[in-house]
Every structure is written in C-alpha cells, then in structure tokens.
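Engineer: dropping a prediction and its sequence here:
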Amino acid sequence: MDNAVARLTVPVPIDAACALLKSVFGFDAFRPGQEEIVQALLGGEDVLAIMPTGSGKSLCYQLPALVMGGLTVVVSPLIALMRDQVRQLRAYGIAAASLNSSNDIEQNRRIHDALMEGELRLLYVSPERLARADMTAWLRDAGVRLLAIDEAHCVSQWGHDFRPEYMALGRVRAELGGVRTIALTATADAPTRADIVEKLFAVPPRIFVRSFDRPNLRLAMAPKTSTPRQVLDFVRTHQGMSGIVYCLSRKRTEEYAAMLVGAGYRALPYHAGLEKPEREASQDTFLQEDGVIIVATVAFGMGIDKPDVRFVCHADLPQNVESYYQEIGRAGRDGLPADTLTLYGLDEMRLRREWIEQAEVSEERKRIDRQRLNALIALCEAPRCRRQTLLAYFGEPSAPCGNCDLCINGVESFDGTIDAQKAMSAIVRTGERFGTEHLVNILIGEATEAVLRYRHEALPTFGVGSDRKATEWRSIFRQIYAAGLIALDIVQHGRWTVTDAGWRVLRGQEKIELRRDVLEPGKGRRGKVKASTASSADGRPVDQALLDALKALRTSLARQQQVPAYVIFPDRTLIDMAARHPTSLAQMLEVDGIGQVKLERYGTAFLEVVQRHGAPGQNNAEQ
C-alpha cells in the first residue's frame, strides 16, 4: 500500500484531464478555480478547497479520479446526495456506487465484488460507515488512491453544521495510509478553515479559497409586513420555475405550501416530521419535474444537487450568515440568473437569541453564535450593497454589485456621521475591548453594574446618545459594521474595533450615510425587484418554444428512468441547445455539457425535437 501511494506522487500532466473534461463531461474549459485544484491533486498534494456552491466542486475530485485510475472514496453526509451523484456519474459512463443504509445485502455484495475486481472508480460512503473498522480494512485492501471529503465544514465545531461523526475522518485517513485527500466546502470562515486543517490533515494542505461571490444570484431582504402576501408576490414573479421556500417551523411549511397550492402552484411541504416515504416522494418530484416549489425547514437542501432552482425565499430569518449563504446557494447552481428574498422580523430575531442562550453548549460557543447572528442582522440592515456586506463577512472586498435590492431600489438614508462618531468614540474610549450591549449602555447613559465596575460612567461619551433608544443604537452598530467602519472579533468575546475607514469618519475626514427605515422597523419603503430571466451563457437568443419542448422530453425521460431531470441534461445544456439549434449529432457535441456518452444515450432523441421544431425563426416564441 505504501509503495502504491508513493508512486502516485509522480505528477500527472494536466493535458490528460483536459481531454477527459471534454470527452466525458462535455465541457470545453474548466470553470474558474477548478484547474489549479485538479493540478494540485494530480501533482500529489493534499487540498482544502473553499468554493461557492455552483462553482463545480464535484468535478475537482471526479476528474482526478478518472485520470489517476484506481479507487476514489467520497465521504458524503446524506444518502440522497450520494444517490444523485452516483446516478449522474453513471449517466456519464463512469463506474460509481454508494454504500448506505438503504442498500440491501445483494447490492452491497455486488459493490464489494466490483471493488475487489478494481472496476469502480468512485465509491460514496457516509462518515459513519467509513469510520467502521471493517470498512476501513476493506478499503485499505482495495487500495484507495484518493479520499474526497464533501461538506468538510461538518468536521469543525465552528462550522454552521457541525456533525460529530465527521470527527473520526482524520483517524480514518491515517489508517488508510495517509491517502491523498481533498476536503471541500462552500462555507468556511477563518476559524472553521483552521479547524478543518487541524482535524483532517497531519501536514497543512494546499488551501484554495475561491471568491465567495455568486454574481448570478440577485439578493434581496425585507422587513416583514404581511409575510404570506410577500412570499406569494415573490413566487408570482417566477411562474413555471422551480424554487424553495424556507420556513422556521414544520407547521409553517404546511401552511405556506397549502397557500401556494390554493394560488395555483405545485407546492409540496418537506420537514423532518413527515413520514419518510412522503419526504422522499416530494424530493423525487422536485428533482424530476420542472416548476415544483418545495416549502421546507432547513432539513431540506444539503442533499439536493438540483442545478436549476431559480429562486430561494426565506419566509423566516436564517440561523446565521453561513446558513443564509448555504441556503441561498441552492439557487442558480447552473450559473444562470436566480433570485433570493429573505424576510425578517423582530420576533424571530428575539427567538434566535433565546435559542442561543438556551442551548446546552459552552459559553464560548454561545458568544460566537451571538456574534454570527448579529452579523446576519447587520446584513439585513445594511446601508450599502448587500453583496459587499456579505462578502466582507468572509473577508472579501468587492465593489457595488448592481444585482441586489439596495443597488437597484436604493434606501431611505440620512447623514449618520455624528451618530457613527458617537458609537466609535465609545469603542475607542473603552479600549476596543467591549461588545455591543456594554457600549449601548454607555451611550444611553445606563449605569449598569459593568459600567460602574469599569468606571465608564465617567467617560465623556456616557449618555451622549440618550436621544436615541437602545434598539436604535444596536441598529447603528450593525449598520456601521456593515459599512466597514468597525470590525467584529467573533472569537474574542465579540469586541468591536475601529477600522481605517472608521477612523476617517471619526476624524471628520469622511461622512457616512445610514438607513432611517431600519431604525424604526416596519416603516421602511418597499421596492420591487423584477425576476431574473434565463439566458444562454454566451448571450445568444434562446428559442423559448424549443426550450419548453426540450424540457418536456427531459421530464418524460426522467420519469421513465426514475432519475433527477438534471441527470439527463441540466437546464444550462437545454438552453444552449435551444440557442444553437444543432442540425446533426456532430453539432450536438458542441453543446455545453454533452460528452460522448450523453450523445450516444440521448443525442438522437433531443435532435429529433430540434428538427421537428424547425429552423430558428420559424416557430420561435416572441423574444
């Protein structure tokens, strides 16, 4: 085994990967960030890859698995995700299987035989199964060449979805002979990344952090006024499209699903309280058909790899920024335009805080969870581009995006320079050592026990903000944080520090605009954002009538084969097909996402639809 691993450290030319990228997957080029990761793995390095959802993380280990040969083991947290990934790989003609609790004895025997014969390229397993001694010995005998750990943030206690079963993976990796490893996740801030490296790797890996930006997603947030009406208005701008509506409770998922059904939509509830067959039926319908809306708790999503979700609506406030980013990331995985809307209210902010305080976790964890929630609320009340605020949370600077509600509609603002100076003066005069509540008490002149203990009632800033309520000052702190004037240390007790930009405002060198509407929730103006529309990746006009016909064929095939629709072809491929109007099988190979195996399986059937439809312009719907 050791010799086998050693031989694999010889670099493999990237040309071999490029050839398979086209012939198997049907792609002419790598997406940004993929090539350097593939090259690092082929060069014998371990990798931690932080890549946004929709950037093609799976290809980063699937392609090296084909180039290297032998067996690649993929750790995945959910059966549904394993099942769909295996279906998709088999549709490309790749030998793949999954070992999970839904398999029967005969299925597991066939997988074992194929493994021992060296026939499998990729084997998907859960972390619980992989940690079993018999499973580890079995894989060691099979000679694993690559270990891929998906959703790697689950290994970290600081990750938004920590799972104890992931903790054994570092030991398993060592028992497999220190096999070459790639860990992948879409959401990991600095503390989470450090924890992943410590838990999984004996030697620090190559770390690739792609931009967290998802420019195809339109971001919008709004205070709650009439939540059912707001949800319905948003869904109405996405007629015939697939989407997800997230709710805080099981009861609300059923109520909102019934509301949407009553309004003429095909909506299905999904939550952990439903019987397993009902949950699976809803999930399969969502995956196989177009225009289905899932109304769900956060129990739905991680195992879903549907690339053509066109909208995500949060009817209730998410748990924190990482959860928000992960959940909106389920829209637009194909890179095409998609919309998001998050509704928030004071009651659920209060509820989220209560859950944090009541949780049976360490005080350190509570402090971090409090600050993560504060960061999400700051995003809700951002005085500038939402994408700038969101990316700044992950340490990434950016320019205004032009594709969020604040960029499009603007905000009702006022000159908040003096208020910002008061807040930052309180931060500086207390030595940049305190969090929001202590500073608010100083500003409003509340002589609490802590204020008196530190003698902060003697500061010039004590009571300087008594003209405002405590709730208004909390909003001001969140807004100047969102504007980049102050920085939050979520590990060190949530203390605030003043940034260089903040010092310029504090010294009177620059001014800052703040939002008036969020100081008094419920009084903000409401703007409407038009829905994004699908278009071809290269800007070609899309024949909508042909696209509808291609989707109808795809739905029929997906039902016959009982696979998700995207396993046949994702929307991106059908849109490109509807723009190109290929007239031969050779031209079909030029369509994005069609490789040789897909051409042989489906090319003729889809070409017939194109030919029946006629040449461009004959039957086109109005552009």
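Structural biologist: Alright, I've got the coordinates.
Engineer: C-alpha from now on. contacts and neighbour counts both.
Structural biologist: Will do.
Engineer: only the buried residues of stretch 194-204, if you could.
Structural biologist: In terms of neighbour count (16 or more other CA atoms under 10 Å), stretch 194-204 has its buried residues at 195-197, 199-201.
Engineer: which residues sit against it?
Structural biologist: With CA atoms under 8 Å, 6 or more residues apart in numbering as the test, stretch 194-204 has contacts from 48, 152-153, 155-158, 167, 169-170, 173, 205.
Engineer: using TSV, lay out those residues together with neighbour count.
Structural biologist: As requested, those are arranged in TSV below (neighbours: other CA atoms under 10 Å):
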residue	neighbour count
48	25
152	31
153	27
155	27
156	25
157	17
158	21
167	20
169	20
170	19
173	20
205	18
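Engineer: this is the other structure I want to compare:
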Amino acid sequence: MSPQQTLQNTFGFREFREPQQQIIETLIAGQDCFVLMPTGGGKSLCYQIPALHRQGVAIVVSPLISLMKDQVDALNANGVSAACYNSSLAAQEARDVLSQLHRQQLDLLYVAPERLLSPDFLERLHDIKIALIAVDEAHCVSQWGHDFRPEYVQLGQLRDQFPDTPMIALTATADMQTRQDIVERLRLHHARKFISSFDRPNIRYTVVDKQKPIVQLEQFLDQHRNEAGIVYALSRKRVEEIAAKLVDRGIVAAAYHAGLPDRQRHEVQEAFLRDDIQVVVATVAFGMGIDKSNVRFVVHYDLPKNIESYYQETGRAGRDGLPAEALLLFGYGDIAIARGLIEKGGNPDQVRIELHKLNAMVSYAEPLTCRRRALLGYFGETLDHDCGNCDLCLNPPERYNATEDAQKVLSCVYRVGQRFGAKHVIDVLRGSSGQRVLDLGHDKLSTYGIGADQSSDVWGGLIRQLVHLGYLYQDVANYSVIKLTELSRTVLTGQQELTLARPRLKAVTKKPVRKRAMDLDYNEDLFEVLRQRRKEIADEQGVPPFVVFSDNSLVEMAYYLPLTEEEMMKINGVGKHKMAHYGQQFMDAIDAYCEGEE
C-alpha cells in the first residue's frame, strides 16, 4: 500500500497538503526531518503515515498528557493501533501498554520526555524495533523558544542511543534562532528541513483598544452564540472573574488554570472537547494539548508576552479550515504588567530576549499595517499583498492630524513633573475635580482642562500610541510613570507633525464573517442535524465529537448529500474504518432529513 492509499483508506483524505508527501517519503526512506508547519497544517500525518509504512513502533515525544490522549483517540477511531505511556495511567493500564509494546502490537506509542529518558524505559526500547522517533512541540527544546522546557533538553541523547533510527522534529512556532537551536540540540545536522507557510487564511485577526474589556468581550461573544471558543487572560483571579460573569450572562463557560485541582481541570477540558462547554476562560496553561478541530474563536483578554505565544494560541481556532476569529484586546496597562513580570526574571539574557519579544508583540498590535503581513513578517515570511481578512484590511483605521492633541499630552506630562502615570495625566487634561488632582494643586496648571472635549478612552489611546512611537517613555520600574523623550521635543516645538490612527474600541466588521467552507453552499439545517447525531454517537462512545468526524466532513455531507458507501467514501475524513463504524448512521440521518423536506 502506498502512502497515498493510506491517506485515503485510513485517514479518509483525498490528497496531501504541501509539503506532507515529501516529508512522509523522506521519513519512510530513513532520513531525519525538521518540520515547521502551522497549527492545523497536518503535522501529525507527517509521522503517523510513515509509522504505518516502516517496520516497528513509532515513538512520539509529546509534552502534554491531554495532547497524547486526543491523538490516540483519533488514531484508534481510524483503526490505527496507538497508545500513550505517561503518569496518568493506572498501574495495570501501564503494564498493559508495555505488554502491547513488547508484543509488537502498537503502531505508535506517545511518551512524555521524562518517561522516555528514564534508564529502564530506554533499556526496553533497545529490545524493540523502532520505526521512527518524532519530537512534537520541538520548540520546547530551545531557550529561545516561547515555551522552553528543561526536560526537553536531554532529548539530544536519542541520536546517540538510536543512531540508525530516523528522527523528525515538528513545531508550529519558531523564529530563526529557535529553529537553529532545535537542530543543534536534537543533533539533526543532516535533517531535511521543511518550512511551510505560517499563513492561516481562514483566521480573521482583529485588535481593538482595551477600554471596558468585559463589555467588549460580551459583545463579541454575542456574535458567536453556540460556538466553541477560548478566552485567554493573564491571571488566575481574572480567569475566574471572567468565567463567572459569562455564566451570569447565560453562556456555558468554565474557568481553567493551573491552580485548580487536577480533577476539576480534567473535567473542564473533557467537557469542552465534548462540546458540553461552549467557552473556556483560561490562562496559557490551557490549550497546548487541545486537538479540538472546531474551535471557532480565540480571544486574548490580555496582551500575550510574545508573538510566538499569540500565534500558537490563535492557531487553536479553525484547525478544521473553516472560518475562525482571533480577537486581541490591546491594553495600555497590559504592556507595563508584562514588562514588569519579565524584568523580575533572574537571568539577564532571558530577560533581554523576552523584552525583545514583548516589544515585537506591541509593534504587531499597533494599527499600522495588515495584521497578517505583520505576523508573517515576524517569522521571516513575506506576503506581497494585504490579506483582506483582518480588521485593518476590512475596516482601515481613520487617520487624523494628531499634532495638537499630542502637544497637549506632552505638555501636560511636562507640567505635572514627569512623575505620574497615564491616568493622572488624563485626569488633569480633562479637568477632573478628583481629590488627588486638587491636593497636588494640578488644577492650577495651564494644561488643566484643555482636553475636556475628549473622553478618557480617546486620550488613553493617544498616550499609548505616543509610547509605542517613542514620544513618551513609560518607566515600568517606577510605577509606570510616563516621561518625555528626546523625540517628543520635535512635536512640542512644532518641528514635526503627527498623523495617528483614531482609537478603535469595538471589533467592527465591515463584511460578515464567511461561514461557508470551501465555497460550498451547504444546507445549514442539515449540518446542525448531523452535528447533533455526531454528538450522540460521541457521547455513547465516550470520545470528543471531532474524533467521530470534523466539522469539515459534516459540511461536505450537508452539501453533497451522500446516500451510498461509494458517495460517503468521497467525503474528506471518511476512511474505511470510520465508514464501517459511523457511515450508515450519517447516511440514514441525511436520508431522513431529505425525506422530511420533500
């Protein structure tokens, strides 16, 4: 059987994506590979298909138990013999897995790095034929990466332990420095490198000024009723507050963070995977191991510390290729908080790297250029045209001559002695009668009240742009006091005019989000019927619905209306195993729906 036949018969896909076939053939031939491919790009197939074509068992190194479980469930649903070996297994379950391993009954075994590198386990592996070794989330091996894990560093010894076994390292997020580090640490010096496009054209990227964040979030979620999504927030306390407010509004939501009991976190994750929970509000502890294909949106309530994290987290939306949205609430205070947390680090080199990455994240969020071009540019990829599917392309920001307003701000910062944060400067500008302003005598300043005609939100947005562009400096180490810079003198003295973007407080969409997949004008009522049937089957079998069929498969069914096995096997995601187990039930549901419409 050829890899193409395995793709169709086992996994139910008609054709490979670029460059899956080249990677698979390289690995089958016994050569090492380094693969950089975006989330949802089909990385897993790059080692799963070779595992079925090479003699022995494929060892897959994965950092998270949840990720292993999802992958194993999906493989088993396709008739592939796979298991995981990690700390979540009971003693008897662990013995059963080892027994399957020694009897050569497994095609793939997923293992955590610390378990894999234990002397006892390595000794076992030397007695077993190994088809290949796959290191997933390989950026964890690099200190330049955004999610460095010390236990990953030791994986380089696998090349010494198994010199003749082909290795593949895979990641969705790595800048040039991180890529070089991965190759060096895993000793993949002769590996073929496959760098895919970072572009996820189905994701719409939107950034809005963060003003009343909970209201902004609720307005966004009102447009996404009955859809699955993730909301990321900075702190555990904020996660719980947001989740509680969403529940009060009737949204089926739950909190997830590392401070919750293991059992509660597991229950939240399982409920989300099974579509019993609509929205998970989480810290970054959630999501890396989530293989849920039908996440329709990701919201960053707080600013991520780097573009790699932002890219990976937004990439959890729309893994099935259907339209998805990524909303970032960009707050002035978030920059100070993130910088403060980074500067508390004890390693000067790591602090320098992380501050550099934070500055890049802030630059991305500025309303200057197409979001997708800025995002891809960070990873060294050039897009020669605007994407047409981000907030700046669909609704370009209004530009205005902000010179006079900027002069008011800069002058006020000077008048208050460059000793206060943005809030106090805005209070003085707007003529606040607050006690602190009066006690300090700042109601006597020449700049008092000169900005009363504009809202606090407008002044806050202007100050943030002046900080980003270098006309103001925010002293994080000194209570986020804002100060003038050398550059500010050119504006204050009238030597330079400033054209800035007006703040954007809502995620305004000029065009409706396209809900169609592959330009198919499918029957949305039938799609909902098939979704319900999928949920019933998944609940009966104790697996997430996307393990049965992806949303994309249901979209094709709702368009092509397959009523025979031959027609059903032409649907993407329907392989022989799934046809035998689920095909008839879905054909019956389609038939019943069509009869009811007649």
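Structural biologist: Structure received. Small disclaimer: the values here were computed from a predicted structure and weren't measured.
Engineer: about what we covered before: what is the nearest of the buried residues of stretch 194-204 of the first structure to residue 104 of the first structure?
Structural biologist: The nearest member of those to residue 104 of the first structure, counting by CA to CA, is residue 200 at 31.2 Å.
Engineer: aligned to the closest one, what sits in the second structure?
Structural biologist: Residue pairing (TM-score structural alignment): residue 200 of the first structure is matched to residue 186 of the second structure.
Engineer: state the distance from its match to residue 461 of the second structure.
Structural biologist: Distance from residue 186 of the second structure to residue 461 of the second structure, counting by CA to CA, to the nearest Å: 45 Å.
Engineer: which residues sit in contact with residue 246 of the second structure?
Structural biologist: Contacts for residue 246 of the second structure were tallied using CA under 8 Å, 6+ apart; they are 218, 252-253.
Engineer: hmm, try it at 7 Å
Structural biologist: residue 253 (CA atoms under 7 Å, 6 or more residues apart in numbering).
Engineer: that one pairs with which position in the first structure?
Structural biologist: Residue pairing (TM-score structural alignment): residue 246 of the second structure is matched to residue 260 of the first structure.
Engineer: swap in residue 257 of the second structure?
Structural biologist: Using TM-score structural alignment, residue 257 of the second structure lines up with residue 271 in the first structure.
Engineer: what's the burial count for that match?
Structural biologist: 21 (other CA atoms under 10 Å).
Engineer: now the one 10 residues further on
Structural biologist: Other residues lying near residue 281 of the first structure total 13 when counted by other CA under 10 Å.
Engineer: counterpart of it over in the second structure?
Structural biologist: By TM-score structural alignment, residue 281 of the first structure lines up with residue 267 in the second structure.
Engineer: follow-up on the earlier one: please flag which of the contacts of stretch 194-204 of the first structure sit within strands.
Structural biologist: Per DSSP state E, strands hold the following members of those: residue 48.
Engineer: how near is residue 354 of the second structure to residue 348 of the second structure?
Structural biologist: Distance of residue 354 of the second structure to residue 348 of the second structure, given as CA to CA: 10 Å.
Engineer: between the two, which one's more packed in?
Structural biologist: Between residue 354 of the second structure and residue 348, counting by other CA under 10 Å, residue 354 is the more crowded of the two (22 against 11).
Engineer: mind checking how far the more buried one is from residue 547 of the second structure?
Structural biologist: Counting by CA to CA, the separation of residue 354 of the second structure from residue 547 of the second structure is 37 Å.
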